[in-house]
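**Q** Make a model of this:
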Amino acid sequence: MSNQPRSRLAVAGLSLGTALNPLNSSMIAVALVVLRADFGLDVATVTWVITSFYLSSAAGQPLMGRLADRFGPRRMFTLGMALVAVTCALAPLSPNFALLCVARAVMALGTAAAYPSAVVMVGVMVHQTGGPQQAGQRSSRPLGYIQMANTSAAAVGPVIGGLLVGFVGWEALFLINVPLALAAMLIVRRAAPADAARERGSFAELVRDSDIPGILGFVSSLLLVMMALLDVAPGYRWLLLGAGTVTAALFAWRELRFRPPFLDLRLLGRNRPLMLVYVGFALFNSVYYFAFFGLPQLLQESGGYEPGLVGLLMLPLAAASVVATPWAVRAMGKFGVRRVLISGVVLLAAVAALMWLLTQSLAIPLVLALTALMGVPFGAVSIASNQGMFVSTRPQERGVAAGIFQTCRYLGAITATVLIGVFAADGVDQESWGLMTLTMLIVTAAAFGVTLLWRERRD
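**A** The predicted structure follows:
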């Protein structure tokens, strides 16, 4: 098989593997009622099947990215997919709900290896097919395919989940991952380039240089802060937030003194373009998830629409984002990453302003138009931010950089969830939607300011 078909096949396998995380984060939503009935749970308890996946994904992305940088992306991708296949084969046998949540967390850790490993492998493939000067431009197309696969998986997740739960049961939500993970693993093993020589040495040396306390500090601080934001332990939110802040400070203190650190904070501090990409992406996702999480609640609670119809009304968002992604890839090749980013954020501001119309009417044609419009900046800004992260990072650091990039997506989503709870504690109605629209515009203005400051890094 020649290099070009092999590269295309490898991107297909990487796209399939990275799609498992958004697929499993969305299709579980339709199984909550069934899980409550099967295990005799209340509403608060059953949400842990979502929260465990969320927390493990957010904390695991940078960790798995660091391991991909150290030991090879193909090796880590294979390990991640194998972990998903084994865990999902055993999960339906769980005798209680607690073990089911553990299985979801382990599965999330396996899927978390896919995206940062894919970004590192894309860098390897584009360097093999062109010189370093073309690497940034040539990477936009495979990263675009991966982005489209992830967006599509998140969109069709509830539909697939509904069919699986309806015809088979909640167990099928795990079992469907087994053939998908094995297929992704075998495709990547066959078509992706072999890992270059990475770190070698005795087991004791590898453990010593792995900065285990730094890794534990990073994961612990992130988990504590996210648990506080999600209010997973009612009454202890501020205690968790304080503990997370202290742990983060200790983590930073250690990383500035340890060599080699798990996360090079000095280098990250000097890499202004990468920091701006992270901040802008987190702000952008806060706005996007306001619409993604808030609009379905508005349509059901204030509009009286059935859940099935609401799902159909949200589909144009995913469809438009899939269409917008290849357009954004072509535009980046012609106009550059920065101009596409700025254009996407400006369009996001316009759509956020139009969302105010929903305070006056929830007519189906208006909802369809607005959800489709929201998908355009989502597709454009997502792939442009992805590309901005890629070109702002040195090849040997792209794994951990991609992991942190994904964590910024989760932080944006969690921020939106918390703010929706603040503005609409008693339910999302048209009055609270007006306040949420104003908040979206304020956050979009901040994202616009960050985007204007960003410049492509040139070493």
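
**Q** drop to CA atoms for contacts and neighbour counts, all remaining ones
**A** OK.

**Q** ok, so what distance separates the nearest residue to Phe39 once chain neighbours are set aside from Asn177?
**A** Leaving aside its sequence neighbours, Phe39 sits nearest to Phe97 (Cα to Cα, 6 or more residues apart in numbering; 6.6 Å). As for Phe97, its distance to Asn177 is 19 Å (criterion: Cα to Cα, to the nearest Å).

**Q** which one of those two has more residues nearby?
**A** Asn177 (23 against 19; other Cα atoms under 10 Å).

**Q** Can you name the residues that contact the more buried one?
**A** Listed by Cα atoms under 8 Å, 6 or more residues apart in numbering, the contact partners of Asn177 are 20, 84-85, 88.

**Q** try Ala108
**A** Ala108 neighbours (Cα under 8 Å, 6+ apart): 21, 53-54, 56-57, 60, 84.

**Q** Centre-most residue in the chain?
**A** Centroid-nearest residue in the chain, with Cα atoms, centre = their mean: Gln406, separated by 4.5 Å.

**Q** isn't Tyr305 right up against Gln297?
**A** No: here Tyr305 lies out of contact with Gln297, judged by Cα atoms under 8 Å, at a distance of 9.7 Å.

**Q** one more, for comparison:
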Amino acid sequence: MGIEGKRKEGDRMELARTAMKRKDLLLITAVALGILLNPLNTTMISVALARLQEDFQLTFGEVSWLISTYYLASAIGQPLMGKWSDLYGRKRIFMFGLLLVTAASCLAPLSPSFGWLIGFRIIQAFGSSALFPAGMGIIRGQITSGQAQALGIVSIFSSTSAAFGPSIGGFLLHYGDWPLIFLCNFPFIIGSFLLAWKLFPRDPKPEGGAMAMDWTGVALFSATIFMWLLFFLSLASGFSLWQFAVGAALTYGLYRYELRRKQPFINVAFLRDNRNVTLIYVQFILTNIAFYSIMFGIPSYLQQVQGMDPQQTGLVMLSIAGFSVVVTPLVGRWIERSGSKRPLLVGTAAVVAGSLLMLLIGDRASALTIFLVLSVLGIANGFNNLGMQTSLYAFVAKEETGIASGLFMTSRFIGTILSSSLLAALFGDTITSGHLHSMAWVCAALGLLMLALTARMPQGSSATD
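**A** Below you'll find the predicted structure:
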């Protein structure tokens, strides 16, 4: 082959590589647009809680069920849909999830009662729960070059979309009403659906079937999560001994049953044999209790006590999202150099500092003061989200990534369930600055526990170890 021929061949190869990179980018976009629906819909609703209380004549404790049930369904749906994507095909389950979100987003604005609205949110939660495990499986199967970078991009969409939720929700409520929070899903759904339909590979013939599922484990896990949710929500009116006893018994029964299963719904043997991983899950639960207590509690406080409208609330809450996005790439570079322990120490210390700074927020606090306090918590969120993910994979072999990732997301959902229970117990029928300060003390205590767990991590842990 002559020089001219070699040049043409090189040009063809370069064009092929460019086309492949473009296809990979579009595939990542399809997955990212899908998986942001779950965290985005979680926190967008936080700005609308005060409006929903007024519309349906509810207390804060009652309206908090809108949050609790969403994450109850997500905690169950995430591992369930992940298993289904392995059995029936990732493209099928991804598209099925998008269809469920579409149906729920269409019907929720037409809800004749609060009970119907909760039902449609549960459908939305199950649908959006299918998108993360199926989408991550497709990326790992299709993108062989730069896979870590691809997974990192998707993780940013997953983590930071939650922080932007209150700001987006605030603008939507300013120009409309709470139904817009559901209708705004359609640009993301349509974009993800069209790209996924065109770019996702065809699924192989399904292997196994419904009998391959550990349905007893699913039922036990669902009952366990529901009972603990019921127990924590009831703490506002007193300690229920029977709920605590039933929750503990179900937890033990789930552990003993799943330990004997060859293909368990929740791999408790994996948790038992990986102490560092288990403690990371515990820390991630604590992280999300603090983060989502703030994300759900502050918007209602700003509207009911500070008298802000939804747009002003959204602008103030933008401090959390903005600072979280700004620090994330900086944290990533720090983690690459020195591991995740030091950044996590900074992040958990920022949770303590930001929570204590909330004590400065009173009935007459300025918007600037609130913005600056929340900025500290936004910085903490950026450090903790990326730090927790990279510290997890430092202790997980590549062949265990799927198990570890699924349980990591379940930990997030458990944390958010507990956050709504905490808010229901602290805020009750009304919200005051005193209630906000009680939440601040609890979040500071959680931050100290997170700091202690981070301190016990091996030095220099990173995803590349």
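
**Q** re the thing from before, residue in the second structure paired with the residue nearest to the centre of the first structure?
**A** Alignment note (TM-score structural alignment): Gln406 of the first structure maps to Met409 of the second structure.

**Q** mean per-residue distance, the helix or strand encompassing that match to the first structure?
**A** If you go by DSSP states H and E, Met409 of the second structure is part of helix 401-427. Mean deviation of helix 401-427 of the second structure from its aligned counterpart in the first structure after superposition (mean Cα distance after the TM-score superposition for the first structure): 3.6 Å.

**Q** which strands and helices sit next to that helix?
**A** helix 60-63, helix 65-88, helix 215-233, helix 275-304, helix 433-455 (3 or more Cα pairs under 8 Å, 6 or more residues apart in numbering; DSSP states H and E).

**Q** Now the first one: buried residues?
**A** So the one you mean is helix 60-63 of the second structure. Within helix 60-63 of the second structure, the residues scored as buried using 16 or more other Cα atoms under 10 Å are 60-61, 63.

**Q** same check, this time on the second one
**A** Buried residues in helix 65-88 of the second structure, defined by neighbour count with 16+ other Cα under 10 Å: 65-88.

**Q** So for Val351 of the second structure, which of the helices and strands packed on helix 401-427 of the second structure sits nearest?
**A** helix 433-455 (5.4 Å; Cα to Cα).

**Q** Show me which residues of the closest one are buried.
**A** 433, 435-451, 453-454.

**Q** Also stretch 312-329 of the second structure?
**A** So for stretch 312-329 of the second structure, counting by 16+ other Cα under 10 Å, buried means 312-325, 327-328.

**Q** rewinding a little: need the contact list for the match of Gln406 of the first structure.
**A** Contacts of Met409 of the second structure (Cα under 8 Å, 6+ apart): 75, 78.

**Q** try it again with 10 Å
**A** 74-75, 78-79, 129, 132-133, 281, 284-285, 415 (Cα atoms under 10 Å, 6 or more residues apart in numbering).

**Q** try Val207 of the first structure
**A** Per Cα under 10 Å, 6+ apart, neighbours of Val207 of the first structure: Gly201.

**Q** Per the alignment, name the residue of the second structure opposite it.
**A** So, by TM-score structural alignment, Val207 of the first structure is matched to Ala210.

**Q** Quick check: its match vs Thr390 of the second structure, distance?
**A** Distance from Ala210 of the second structure to Thr390 of the second structure, by Cα to Cα: 34 Å.

**Q** what's the spacing between the equivalent of Gly244 of the first structure over in the second structure and Asp214 of the second structure?
**A** By TM-score structural alignment, Gly244 of the first structure lines up with Gly247 in the second structure. With distances taken as Cα to Cα, Gly247 of the second structure is found 20 Å from Asp214 of the second structure.

**Q** now Pro79 of the second structure
**A** In this view, Pro79 of the second structure and Asp214 of the second structure are 11 Å apart by Cα to Cα.

**Q** Could you name every residue contacting both of those two?
**A** Joint contacts of Pro79 of the second structure and Asp214 (Cα under 10 Å, 6+ apart) are 265-266.

**Q** Grab the nearest non-local neighbour of Gly89 of the second structure.
**A** In space, and not counting its chain neighbours, Gly89 of the second structure is closest to Asp203: 5.1 Å by Cα to Cα, 6+ apart.

**Q** isn't the one you found right up against Met95?
**A** No: taking contacts as Cα atoms under 10 Å, Asp203 of the second structure lies outside contact range of Met95: 11.7 Å.

**Q** Please identify the buried residues of stretch 451-458 of the first structure?
**A** In stretch 451-458 of the first structure, counting by 16+ other Cα under 10 Å, buried: 451, 454-456.

**Q** meant to ask about stretch 296-313 of the first structure
**A** Buried-residue list, stretch 296-313 of the first structure, by 16+ other Cα under 10 Å: 296-300, 302-303, 305, 310-311, 313.
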